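**Q** coordinates only, sequence not included:
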């Protein structure tokens, strides 16, 4: 692969990251250039598959005979995993998105095997280089895609374990990829990275209840909701935010988040000075979101929960201080 083509691929991934999330993109700036480019590539891939599943990206696929057959095989596996449940989308739309995810699976396999060419998508060109530089695992990428496949079906989690399993797929697996790029010396770091991913995704789930329900997804554990006398019908009514039942549920939910947070906070000590800045900043951002939810007494229904401009400025200031500290004490 010619260097200019590789540089163009990484630049494409950087643009995806910059356009998708200023908070994530800013946090990546603390990394050394090579690690930063690798993280951009991973994030761009994750952003892409998420957009395909949520309908924010129109998949463009060359439907070859081999791809159709691979999609049929994967669909058979996914249908069995979901007990032959009916997908959320129309059959044609479901097939298109499933085929796009299978196509990405195949190209990730090719990237890990150094089979990507200059004709392939820039994200795979960049990821192929990342596979040669860092001990990232193809299986972790496949776990992320499995989580995206789950979202093609109505989601009705029943238990904490089912919710944690989903969080592991779409968040912890990403963290396991990233810490291989950051570098660590003790494998215990992987356990704490898993908890960081679960913590962050649990906060996402609580924050995004309205948006997820519109897509036919209820990630909150129904058995736990039921123990607080909360039904699905109640979740569809904003007035639930003022009820004692909901406030009691939120207390339990926040307690579970904080238990994962206690473990997650140990991750930073296993990472180098510059590498730990990115996950620290993201943990700070998500903690700020959680604190805002708690300040609202759990009301995530009447107004979207977002970081204020002041809070973003404070995170930026803290990022600058941490980058300075890392340079001084490296």
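**A** Yep, that arrived. All values reported here derive from a predicted model rather than from experimental measurement.
**Q** hey, let's count contacts and neighbours off CA atoms from now on
**A** Will do.
**Q** Please, where are all the strands along the protein?
**A** With DSSP state E as the criterion, the chain has strands at 155-156, 217-218.
**Q** Need the winner for burial among those.
**A** Mean neighbours per residue, mean count of other C-alpha atoms under 10 Å, is largest over the strands of the chain for strand 217-218, with a mean of 20.
**Q** quick one on the thing from earlier: using a markdown table, please lay out the strands of the chain together with distance to residue 1.
**A** Listed next are the strands of the chain as a markdown table, based on distance: least, C-alpha to C-alpha, whole Å:
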| stretch | distance to residue 1 |
| --- | --- |
| strand 155-156 | 42 |
| strand 217-218 | 42 |
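**Q** so which of these gets nearest residue 257?
**A** strand 217-218 (17.6 Å; C-alpha to C-alpha).
**Q** Now do the closest one: which elements does it pack against?
**A** Judged by 3 or more C-alpha pairs under 8 Å, 6 or more residues apart in numbering; DSSP states H and E, strand 217-218 is in contact with strand 155-156.
**Q** Pull the distance from the strand it packs on to the chain's centre.
**A** Relative to its parent chain, strand 155-156 has a centroid offset of 18 Å by C-alpha atoms, centre = their mean, to the nearest Å.
**Q** cool, and stretch 10-19?
**A** Stretch 10-19 sits 17 Å away from the centroid of its parent chain (C-alpha atoms, centre = their mean).
**Q** Show me what counts as buried in it.
**A** Of the residues in stretch 10-19, 10-14, 16-17 count as buried by neighbour count, 16 or more other C-alpha atoms under 10 Å.
**Q** Also stretch 149-166?
**A** The neighbour-count check on stretch 149-166 (16+ other C-alpha under 10 Å) flags 149-160, 163-164, 166 as buried.
**Q** ok, which pair from the residues you listed is furthest apart?
**A** Distance extremes for the buried residues of stretch 149-166: the farthest pair is 152 and 160 at 20.7 Å, using C-alpha to C-alpha.
**Q** Just give the closest residue to residue 241, not the sequence neighbours.
**A** residue 299 (5.0 Å; C-alpha to C-alpha, 6 or more residues apart in numbering).
**Q** for residue 210, same thing?
**A** Residue 210 sits nearest to residue 301 (C-alpha to C-alpha, 6+ apart), 6.6 Å away.
**Q** Can you give me the neighbour number for the one you found?
**A** Residue 301 is flanked by 20 other residues according to other C-alpha atoms under 10 Å.
**Q** what do you get for residue 176?
**A** Residue 176 has 22 neighbours, counted by other C-alpha under 10 Å.
**Q** next, the one to line up against it:
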């Protein structure tokens, strides 16, 4: 993390600065799309977003990282330790893990409700034992903790121009839309972990069994039944984006370009999945670099415009100049020393 970001956020304690820097490194390494969008935030907001990402990534690595090979019981114990560490840090104590220290500081600075972190960890625990979901309603229950609460955690950091409770449902839905996009992109990888996030009722409607998914994963072959099920899940995902979209205008103007960029880039993953013929079982769909660059460039232009507008609003209306001789405005022809 750059010193400029930490200074802008008012983070001066050396230990905290190290903790936030660790979170930024996790974001840069593992969340390319998310990190790119985060670069469009004002510097003072970035450390908090990195802390939120860093904690989520840390917990996710306990469940799905190399340590997960120790088995569900060991992973559950590690999540318990993480939650205890966070509770201690939120109460004002020192955290054992740097990412927890940064998260607790972010939660205090922005007034993020602790129950949002508890809900998140509850969903992480369910990944240790739950391998599939009977229907979309059940999947939504899981995604409340794994995705919707991420949007709700972000909201105090981003700021809103409407009452926060009005923007909250849209922020939560955007978190869900992003995760459903990841589910669709990562069907094959999740199969390798023994999980299927595609709801069973959708699979049943198209005659898809889990063994068919595993066969397609192993052979690289496509199957029209699987393709139809994936298209149906894509439809649910795009509906989530539509429900989330009105919330972007409710954000603080300087935060909108970041979220708009993430909205477009994650949506582009859906486009890439469709363009591949829904061949997600043996490969990962990616957004072309050119498209990523164009979206990012558009975001930068929007950031510049939003920040310029914010500076003008802070400066207030211009002070009228005193009239010059002859009745013309003194501001019409600036003094020569200013021109030079």
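**A** Yes, it's here. For clarity, every value in this text was computed on a predicted model and none was experimentally measured.
**Q** Got a TM-score for the two of them?
**A** Scored against TM-score structural alignment, normalised by the length of the first structure, the superposed chains reach a TM-score of 0.83; 296 aligned residues with a C-alpha RMSD of 2.1 Å.
**Q** if we can go back for a sec, would you check that the residue nearest to residue 241 of the first structure makes contact with residue 243?
**A** No - Residue 299 of the first structure is beyond contact range of residue 243, at 10.0 Å (criterion: C-alpha atoms under 8 Å).
**Q** of these two, who's got more company?
**A** Set side by side, residue 299 of the first structure and residue 243 show more neighbours around residue 299, with 24 against 11, by other C-alpha under 10 Å.
**Q** Would you mind identifying the next helix or strand past the longest helix belonging to the second structure?
**A** Ranked by residue count, the top helix of the second structure under DSSP state H comes out as helix 289-315. Next helix or strand after helix 289-315 of the second structure toward the C-terminus (DSSP states H and E): helix 336-339.
**Q** for that next one, packing partners?
**A** Helix 336-339 of the second structure packs on no helix or strand, going by 3+ C-alpha pairs under 8 Å, 6+ apart.
**Q** OK, contacts around residue 211 of the second structure?
**A** By C-alpha atoms under 8 Å, 6 or more residues apart in numbering, no residues touch residue 211 of the second structure.
**Q** aligned partner of the residue nearest to residue 241 of the first structure in the second structure?
**A** Correspondence of residue 299 of the first structure to the second structure, assessed by TM-score structural alignment: residue 279.
**Q** The stretch 1-150 of the second structure: helices as residue ranges?
**A** With DSSP state H, counting those that start in this stretch, the ranges of helices along the stretch 1-150 of the second structure come out as 3-8, 14-30, 32-38, 46-64, 72-90, 98-110, 115-126, 136-143, 149-158.
**Q** With distance to residue 185 of the second structure added, can I get those in CSV?
**A** Shown next, in CSV, are the helices of the stretch 1-150 of the second structure (distance: least, C-alpha to C-alpha, whole Å):
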stretch, distance to residue 185 of the second structure
helix 3-8, 32
helix 14-30, 15
helix 32-38, 14
helix 46-64, 17
helix 72-90, 25
helix 98-110, 27
helix 115-126, 20
helix 136-143, 16
helix 149-158, 20
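**Q** quick revisit: got the buried residues for the longest helix of the second structure?
**A** By neighbour count on 16+ other C-alpha under 10 Å, the buried set for helix 289-315 of the second structure is 292, 295-296, 299-300, 302-303, 306.
**Q** Can you give me the distance of the corresponding residue of the first structure for residue 93 of the second structure to residue 6 of the first structure?
**A** Per TM-score structural alignment, the equivalent position to residue 93 of the second structure in the first structure is residue 115. Distance from residue 115 of the first structure to residue 6 of the first structure, counting by C-alpha to C-alpha, to the nearest Å: 14 Å.
**Q** How about residue 200 of the first structure?
**A** To residue 6 of the first structure, residue 200 of the first structure is 32 Å away according to C-alpha to C-alpha.
**Q** Which residue of the two possesses the greater neighbour count?
**A** Comparing residue 200 of the first structure with residue 6 by other C-alpha under 10 Å, the one with more neighbours is residue 200, at 24 against 19.
**Q** That one touches residue 283, doesn't it?
**A** Yes - taking C-alpha under 8 Å as the definition, residue 200 of the first structure is a contact partner of residue 283 at 7.4 Å.
**Q** Can you tell me how far the counterpart of residue 49 of the first structure in the second structure is from residue 165 of the second structure?
**A** Residue 49 of the first structure maps onto residue 59 in the second structure, with residues paired by TM-score structural alignment. Separation of residue 59 of the second structure from residue 165 of the second structure (C-alpha to C-alpha): 27 Å.
**Q** who's more crowded, those two?
**A** Set side by side, residue 59 of the second structure and residue 165 show more neighbours around residue 59, with 20 against 12, by other C-alpha under 10 Å.
**Q** got the contact list for the closest residue to residue 72 of the second structure other than its chain neighbours?
**A** Among residues not flanking residue 72 of the second structure along the chain, residue 128 sits closest, at 5.5 Å (C-alpha to C-alpha, 6+ apart). Contacts for residue 128 of the second structure were tallied using C-alpha under 8 Å, 6+ apart; they are 63, 72, 75-76.
**Q** Tell me which residue of the first structure lines up with residue 128 of the second structure.
**A** In the first structure, residue 128 of the second structure lines up with residue 152, judged by TM-score structural alignment.
**Q** before we move on, what about residue 293 of the second structure?
**A** With TM-score structural alignment defining the correspondence, residue 293 of the second structure maps onto residue 313 in the first structure.
**Q** Residue 185 of the second structure now?
**A** Matched by TM-score structural alignment, residue 185 of the second structure corresponds to residue 207 in the first structure.
**Q** Likewise for residue 106 of the second structure?
**A** Under the alignment (TM-score structural alignment), residue 106 of the second structure pairs with residue 130 of the first structure.
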